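S.K.: no FASTA, just this:
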């Protein structure tokens, strides 16, 4: 196994620091909230990744910018994983003291919850009305899938090509768990400027930075897993986009309790993603090589083995 390319790693992290720092500086100097600038902020990992690929190595394809030919089922898995885990987290939350099940809430607008934000002069928040339980949940699942791989997917790609594309490739010498841990730590801390302004944990912004970092550490192995299995950065993009689209379901149906606990990026979310990571460890951790995304020689579109081994190394998986 070759060592880490320090020049490429420095290019990625340096570019990311400059771009992220520039947006934070604009926020401070112009008096604009980081919450308003968050959509632009989400593209800084992608831009850092592009800069790294231009300087080279890796190539764009080696960093996972390719269709998961022969492995398209992993895109479906990537979409299903956050839905299953958020629902599991919701079920766990409902078993906690002080948490109430609100079956007729509207996950799309927050109607019927403390998260509802009616427009001026309106009695209810803007957005589509939904029928009662369980149709509101089913519609929310469909909406999460649609928006998760489309609109949300665009912004998720802004992060994922950087984190699970270029950064993962550069950290491949650390192996699956080592790379996942480093990415999770950086990913979590990168959220700090937004978290400190009240995102996700409005009542605990400082503690929230630590909580978000812990959540990213817990989520990172799951994201790494689907990335390697799909051999494409489109898989974590689909996972990330769907998670962002569906995460509010826990907050809407399971009301009450601390936001540090009953939260998809709180203690409950950390627990369910942690369980998924344990499942990965028990069922077999895939090997991570620098050429994890590249097809084997003579391969036409996929590995032809239904994803049994990672392409590019006979020792992988």
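M.R.: Yep, that arrived. Model, not experiment: these values are computed from the prediction.
S.K.: could you use CA atoms for every contact and neighbour count after this?
M.R.: OK.
S.K.: wait, doesn't residue 16 sit right on residue 41?
M.R.: No - look at residue 16 against residue 41 with Cα atoms under 8 Å: they stay out of range, at 10.2 Å.
S.K.: what about versus this one:
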């Protein structure tokens, strides 16, 4: 028997609440006492909230955490999906760098530092600065939501909570961009992540690589022009525009149902067949 009927019937809601609780309970007291450059380092433990919450909810539903983890770590997919995970954010970053330079000009002496920072950040962001979140967002929430909703709707829901999850980082000044612009960027980027996840038939490692590369690449355009203050418009406007066009193109090309040429991916680790995932109730609903 599943120990909690509420968690069993509403795994995604339980997951979202627990993710916010775990991360915020770390971030709020820590960021209240740490500021400056150390704040980003001090925030790292809280960034594992999505992963921890997914494991806890899986366990509370009476399912195998080992099977869920094996599913999320299954990297055996065609190489093109890993290439896409690198090429999309790098391509967007280069395009935005060109747009930024056209608008305000190139800042001398910034290109090499920007590229070095990008190379370092790809490794850091993939392992500790964003990539680890994908065990939860795409590795748990998205497949559960897709048992009941279209891929587009599931993407927007995940994106909205994903954006909200960052709220303490804005409240304590760790992130310096406009919260509304950042939230819009995360929501449209979530559509691109769903395309990669569904198209690769649930490859979380590719999503991890995409997340890390996105986080690393978005700093390059503003670095080569001397910082975000040099731009005549907020950089988040450019980000939302670029990823929004990409998300729109994917939606038109593949349709909102799956956002990819493959089927919408649903939980593969439950071990009790599609019947349980399609019964009445919230995604991945109850055992009786």
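M.R.: Yep, it's here. Owing to the predicted nature of the structure, the values given are computational and were not obtained by experimental measurement.
S.K.: now the helices for the stretch 101-250 of the first structure?
M.R.: Secondary structure of the stretch 101-250 of the first structure by DSSP state H, counting those that start in this stretch: the helices cover 135-149, 151-160, 168-170, 175-190, 192-195, 205-230, 234-246, 248-253.
S.K.: figure out which of those is closest to residue 63 of the first structure.
M.R.: Nearest of the helices of the stretch 101-250 of the first structure to residue 63 of the first structure, taken as Cα to Cα: helix 168-170 at 5.9 Å.
S.K.: which part of the second structure matches that closest one?
M.R.: Under TM-score structural alignment, helix 168-170 of the first structure corresponds to residues 142-144 of the second structure.
S.K.: what does the matching stretch contact?
M.R.: 11, 12, 154, 155, 158, 194, 264, 265, 266, 267, 283, 284 (Cα atoms under 8 Å, 6 or more residues apart in numbering).
S.K.: quick check, nearest of the residues you listed to residue 107 of the second structure?
M.R.: residue 194 (35.7 Å).
S.K.: trace that closest one over to the first structure, please.
M.R.: In the first structure, the residue matched to residue 194 of the second structure (TM-score structural alignment) is residue 224.
S.K.: residues touching that match, list them.
M.R.: Neighbour list for residue 224 of the first structure: 164, 168, 176, 180, 236 [criterion: Cα under 8 Å, 6+ apart].
S.K.: now which residue in the second structure aligns to the last one?
M.R.: In this case it means residue 236 of the first structure. Counting by TM-score structural alignment, residue 236 of the first structure corresponds to residue 207 in the second structure.
S.K.: residue 138 is in contact with its match, correct?
M.R.: Yes - the pair residue 207 of the second structure / residue 138 is scored as a contact, 7.5 Å apart, by Cα under 8 Å.
S.K.: what about these two, which has more around it?
M.R.: More neighbours surround residue 207 than the other of residue 207 of the second structure and residue 138, with 31 against 25 (other Cα atoms under 10 Å).
S.K.: how near is residue 95 of the first structure to residue 225 of the first structure?
M.R.: As for residue 95 of the first structure, its distance to residue 225 of the first structure is 29 Å (criterion: Cα to Cα, to the nearest Å).
S.K.: apologies, that question was intended for residue 19 of the first structure.
M.R.: 28 Å.
S.K.: higher neighbour count, these two?
M.R.: When residue 19 of the first structure and residue 225 are compared for neighbours, residue 225 comes out ahead with 23 against 18, by other Cα under 10 Å.
S.K.: identify the residue spatially nearest to the most centrally placed residue in the first structure, adjacent ones excluded.
M.R.: Centroid check for the first structure by Cα atoms, centre = their mean gives residue 240 as the closest residue, at 3.4 Å. Leaving aside its chain neighbours, residue 240 of the first structure sits nearest to residue 156 (5.8 Å; criterion: Cα to Cα, 6 or more residues apart in numbering).
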